[in-house]
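> with the input below, show me the fold.
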Amino acid sequence: MSMTELESANPLLDLTAEQLRAYAAAAMDRARRRSRGLTDAVDDSDLVRQHSRLMSPLVWDLAHIGSQEELWLVRDVGGRPPLRPDIDELYDAFKHARADRPALPLLGPAEARAYVAEVRGKALDVLDTAPMRGQGLTDHGFAFGMITQHEQQHAETMLATHQLRGGEPVLHAPPPPERRCAPLPEEVLVPAGEFLMGTSAEPWALDNERPAHVVDVGAFLLDTTPVTNAAYLEFVESGGYAERRWWSTVGWEHIQQHGITAPRFWRREATGWWRTRFGVTEPVPAHEPVAHVSYHEAAAYAAWAGKRLPTEPEWEKAARFDPATGRSRRFPWGDEDPGPEHANLGQRHLRPAPVGAYPRGSSPLGVHQLIGDVWEWTSSDFGGYPGFSAFPYREYSEVFFGAAHKVLRGGSFGTDAAAVRGTFRNWDYPIRRQIFAGFRCARDA
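Model prediction:
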């Protein structure tokens, strides 16, 4: 097969310009409804408060969403005059660290809401007439997809801020489905051979996902599901956090310095282990994927279990490769966009689902829950693919390349379908625990 034949095509490629506009408008509206829900759930004093130095005040995220939409859609694509050029620097994420943002002269809650509403009106005006074909920002509505993904990424960041805030619960959602399949094997064999990694055909894919390229991966065994709380608890109870031999030098120094002895938000009571989740304190659920663990904790567990973390190419091959056709799918289950039967996404539930809850979302090789529930740490450093080209600006990906950041894959229950796919790449510092991150293990075959 040629390179093109190895990659599954996105249905967006077949839409007319009017259909693309409708699709983009619906995606933007879904993102905005979520942003409003996350910010309307608390009062103004909560919106301007910094709940953790790791996170911005919620009101900064809200106005930043509007600022980026103004810059890219209203000014760049639409060629319209600026609405608020005076706040460009305030909401430039590279000019102000999160810890310093509360001291800035930020827009207040009412002003921020009015600003993002005005920007959205202008952006929709631009969408009505924007060409959906061409190069760069206008091709298949890329700029509108980029801004939708940006807002959804900040919505997940705001959701993480909600997890860090104190007080009574303000967010509510139904529980995820229970396990829907028979007990699964512990591991799945992923055969050796080449597969097509990344994408050159996904119209809303971001620069770090491009271009598609062939990668040869050796045979390996991968956990069928993410590591559960029950499995991770065995590591905790066996003294895993007290045994130096399981940890890298950097990881050991970090947990010693910060007194880390369990996943974040866990605590031991006389009756067992409990966790706090969006203001609710509850027993740690045994069958959910473990969450709020750092890369260092994930790697230490894997060593204790006699395994390792998968590399990024291994993860993507397990998620996308179809041995029957030799092609790389858009998602583990196929090429159609995620539905509620496939994966736990979009803040539909405020927790990971038990392992085995989404049999219709499994990959051709039988790996489950690769998309949704928890981001999964890989052992790979974040970097560009062969032939990488920064677009539309270096600060989206390229400035983060290097050993300081580890790659995470697959999305979480807080990730929207617009902001995750089989090629989507996330990255963070290996010490981060406030994000909705877990992992699964691998080993050589």
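> from here on, contacts and neighbour counts on C-alpha atoms
Noted.
> give me the neighbour count for the closest residue to residue 73 other than its chain neighbours.
If the residues on either side of it in the chain are set aside, residue 73 comes closest to residue 123, at 5.7 Å by Cα to Cα, 6 or more residues apart in numbering. The local packing of residue 123 (other Cα atoms under 10 Å) involves 24 other residues.
> got the contact list for residue 123?
69, 70, 73, 74, 78 (Cα atoms under 8 Å, 6 or more residues apart in numbering).
> likewise for residue 397?
Residue 397 makes contact with 207, 208, 390, according to Cα under 8 Å, 6+ apart.
> likewise residue 130?
Counting by Cα under 8 Å, 6+ apart, the residues that residue 130 touches are 77, 78, 138.
> measure the closest residue to residue 183 other than its chain neighbours to residue 343 for me?
Distance criterion Cα to Cα, 6+ apart; nearest residue to residue 183, sequence neighbours excluded, is residue 356 at 7.7 Å. In this structure, residue 356 and residue 343 are 11 Å apart, going by Cα to Cα, to the nearest Å.
> look up the closest residue to residue 62, ignoring the ones flanking it.
Closest to residue 62 by Cα to Cα, 6+ apart is residue 112, at 6.8 Å.
> so the one you found belongs to a strand, correct?
No - counting by DSSP: H, G, I helix; E, B strand; the rest coil, residue 112 is not part of a strand but helix.
> for the residue located most distally from the centre of the chain, give its distance to residue 283.
Ranked by distance from the centre of the chain (Cα atoms, centre = their mean), the top residue is residue 270, with 34.9 Å. According to Cα to Cα, residue 270 and residue 283 sit 12 Å apart.
> same check on residue 183?
Relative to residue 283, and taking Cα to Cα, residue 183 is found at 23 Å.
> second chain to compare with the first, below:
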Amino acid sequence: MTYQTDRLRDLVATELGRARDRTTLLTESVDEGDLVRQHSPLMSPLVWDLAHVGNQEELWLVRDVGGREPVRRDIDELYDAFKHPRRDRPQLPLLGPGEARRYVATVRDKVLDVLDHARLDGSPLVDNGFAFGMIVQHEQQHDETMLATHQLRAGAPVLDAPPPPPATSAVEGEAFVPGGPFTMGTSTEAWALDNERPAHAVDVPGFFIDRAPVTNGRYAEFIDSGGYDDERWWSAEGWAHRQAAGLVAPLHWERDGDGWACRQFGRTSRIVPEEPVVHVCFHEAEAFAAWAGKRLPTEPEWEKAARFDPATGRSRRFPWGDEPPTSERANLGQRHLRPAPVGAYPAGASPAGVHQLIGDVWEWVSTDFHGYPGFVPFPYREYSEVFFGTEYKVLRGGSFGTDAAACRGTFRNWDYPIRRQIFSGFRCARDA
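Below is the predicted model:
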């Protein structure tokens, strides 16, 4: 037991360190003016995210798990995401860059001391290091949010990464997923969050699903055929939003002669036709699917295509199996700053032959965000339950900006159907 506990402590320390290294990269790559500036009313200033990460770590690990004295109780309200909408955060008396850095460093020192002494079993909050894993995922989720803020900032590029790998496999057409029950969600994943639980059987009729996400080239065909001007393809809500927002193409796309270019992290270049389209909202994805004679997959369809292994009748952790993601299986963790071409990760395909379900782009599905049967909020209602309802649509699979610690076959993301600043794409499905 001591050996296993020591291994768990080492894993937690490693994951905390990886998350903080990424936070540091994203906040140290800009000057202090950019750090405190609001680059879009949809996003917080980067300095708010930095101190918020530290504040959540203090609340859960220093105070709750460790039972230690507060570091800065006076700032709790400033960094409560539910009390201050993003658009209003620049007007708050936030910690300055230097003070925020010192604060998160002090908190982290105390957290590592708590980790050395805390029990990692007994109560649900600490069992298998859950509270630490929750905080790792929280920081990585904010790192992806900060990466999206970098995509929205104006000015010269400050982030760099190698290009994604080329396609090595031809991936076309659809895969058939036979009907029948499968196990959705999880009751065994140690760091799974409340909305992924509990595991439950879902009977899904047979369906076809695209073997790859919709690409830039295919999406450009939709645009060039007049898809944005044809009300037939849009829901009533989607058409109203398309008109009100003046949507004509994915966010960051601009005309370039007879084709399209897009801006990515301060660099503008022609779109790569084989890469999955990114920065489209749910309404755009839904309209494309109707134009193509298809529809968006439901959330159970998406998860069955990603996890169900007909040879064993069980649901895997990932499309390729139970092993963690590697650079050969998925485009995750800000390793690249764009989606990889379709066919770049044949080792990551599911048993049904569906590719790139994990990484590259978050994929919109048609399902509203809700709890599974038997859902229990844990450890607080504000993580998931307050978002349940018809206002939010689910996204699955992670993106190139999602870290492996916050991505698995059961992981669920959600957002308003009008949002496009996130790294969102989609694939289509149809009834069998």
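> mind checking the TM-score on these two?
TM-score of the superposed chains, computed with TM-score structural alignment, normalised by the length of structure 2, equals 0.99; 432 aligned residues with a Cα RMSD of 1.0 Å.
> count the neighbours of the residue mapped onto the residue nearest to residue 62 of structure 1 from structure 2 for me.
Counting by TM-score structural alignment, residue 112 of structure 1 corresponds to residue 100 in structure 2. Neighbour count for residue 100 of structure 2, taken as other Cα under 10 Å: 20.
> what segments of structure 1 are helices?
Assigned helices in structure 1, in chain order: 3-6, 17-40, 44-48, 58-69, 109-129, 142-164, 229-237, 249-258, 295-304, 312-320 (criterion: DSSP state H).
> what do we get in structure 2 for the residue nearest to residue 183 of structure 1?
Match for residue 356 of structure 1 (TM-score structural alignment): residue 343.
> these two touch, right, that match and residue 167?
Yes - using Cα atoms under 8 Å, residue 343 of structure 2 is in contact with residue 167, at 4.5 Å.
> so these two - more neighbours on which side?
Taking other Cα under 10 Å, residue 343 of structure 2 and residue 167 do not tie; residue 343 has more neighbours (23 against 16).
> re the thing from before, need the contacts of residue 123 of structure 1 in CSV with distance to residue 361 of structure 1, can you?
Shown next, in CSV, are these (distance: Cα to Cα, whole Å):
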residue, distance to residue 361 of structure 1
69, 33
70, 36
73, 34
74, 38
78, 39
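> mind listing the strands for the stretch 251-400 of structure 2?
Taking DSSP state E, counting those that start in this stretch as the test, the strands found in the stretch 251-400 of structure 2 are 253-256, 259-264, 267-270, 308-309, 314-315, 362-369, 389-396.
> point out the most buried one among the ones you listed.
strand 362-369 (a mean of 24; mean count of other Cα atoms under 10 Å).
> that strand corresponds to what range in structure 1?
Aligning strand 362-369 of structure 2 against structure 1 (TM-score structural alignment) gives residues 375-382.
> what's the average distance of the matching stretch to structure 2?
Aligned to structure 2 and superposed, stretch 375-382 of structure 1 gives a mean residue distance of 0.1 Å (mean Cα distance after the TM-score superposition for structure 1).
> in structure 1, what range does stretch 12-25 of structure 2 match?
Aligning stretch 12-25 of structure 2 against structure 1 (TM-score structural alignment) gives residues 24-37.
> from the middle of its chain, how far away would the matching stretch be?
For stretch 24-37 of structure 1, the separation from the chain centroid amounts to 17 Å (computed by Cα atoms, centre = their mean, to the nearest Å).
> from residue 227 of structure 2, how far off is the match of residue 356 of structure 1?
Taking Cα to Cα as the measure, residue 343 of structure 2 falls 27 Å from residue 227 of structure 2.
> likewise residue 34 of structure 2?
Computed as Cα to Cα, the residue 34 of structure 2 to residue 227 of structure 2 distance reads 37 Å.
> now do stretch 254-267 of structure 1: which range of structure 2 does it align onto?
Under TM-score structural alignment, the match for stretch 254-267 of structure 1 is residues 241-254.
> and the contacts of the matching stretch?
Around stretch 241-254 of structure 2, the neighbours that count as contacts under Cα under 8 Å, 6+ apart are 223, 228, 260-264, 278-280, 418, 420-421.
> stretch 427-434 of structure 1 now?
Stretch 427-434 of structure 1 has contacts (Cα under 8 Å, 6+ apart) with 160, 164, 251, 254, 263-264, 292-296, 382, 404-408.
> likewise stretch 319-327 of structure 2?
305-308, 316-318, 329, 347-351, 357-358, 404, 409.
> and stretch 362-376 of structure 2, by the same measure?
194-198, 200, 282, 285, 296-299, 302, 385, 387-399, 414, 423-427.
> please repeat the previous calculation with a cut-off of 6 Å.
Identification of contacts with stretch 362-376 of structure 2 by Cα atoms under 6 Å, 6 or more residues apart in numbering yields 195, 296-299, 388-390, 392-399, 424-426.
> then stretch 85-98 of structure 2?
Applying Cα under 6 Å, 6+ apart, the contact partners of stretch 85-98 of structure 2 are 41, 43, 44.
> any chance of those in JSON lines, with neighbour count too?
Formatted as JSON lines, the contacts of stretch 85-98 of structure 2 follow (neighbours: other Cα atoms under 10 Å):
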{"residue": "41", "neighbour count": "13"}
{"residue": "43", "neighbour count": "21"}
{"residue": "44", "neighbour count": "22"}
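> out of the strands of the stretch 251-400 of structure 2, which is closest to residue 133 of structure 2?
Using Cα to Cα as the measure, strand 389-396 is the one of the strands of the stretch 251-400 of structure 2 that comes nearest residue 133 of structure 2, at 19.8 Å.
> residue range for that closest one in structure 1?
In the comparison with structure 1, strand 389-396 of structure 2 aligns to the range 402-409 (TM-score structural alignment).
> with stretch 411-428 of structure 2 instead?
Mapping stretch 411-428 of structure 2 onto structure 1 (TM-score structural alignment) gives residues 424-441.
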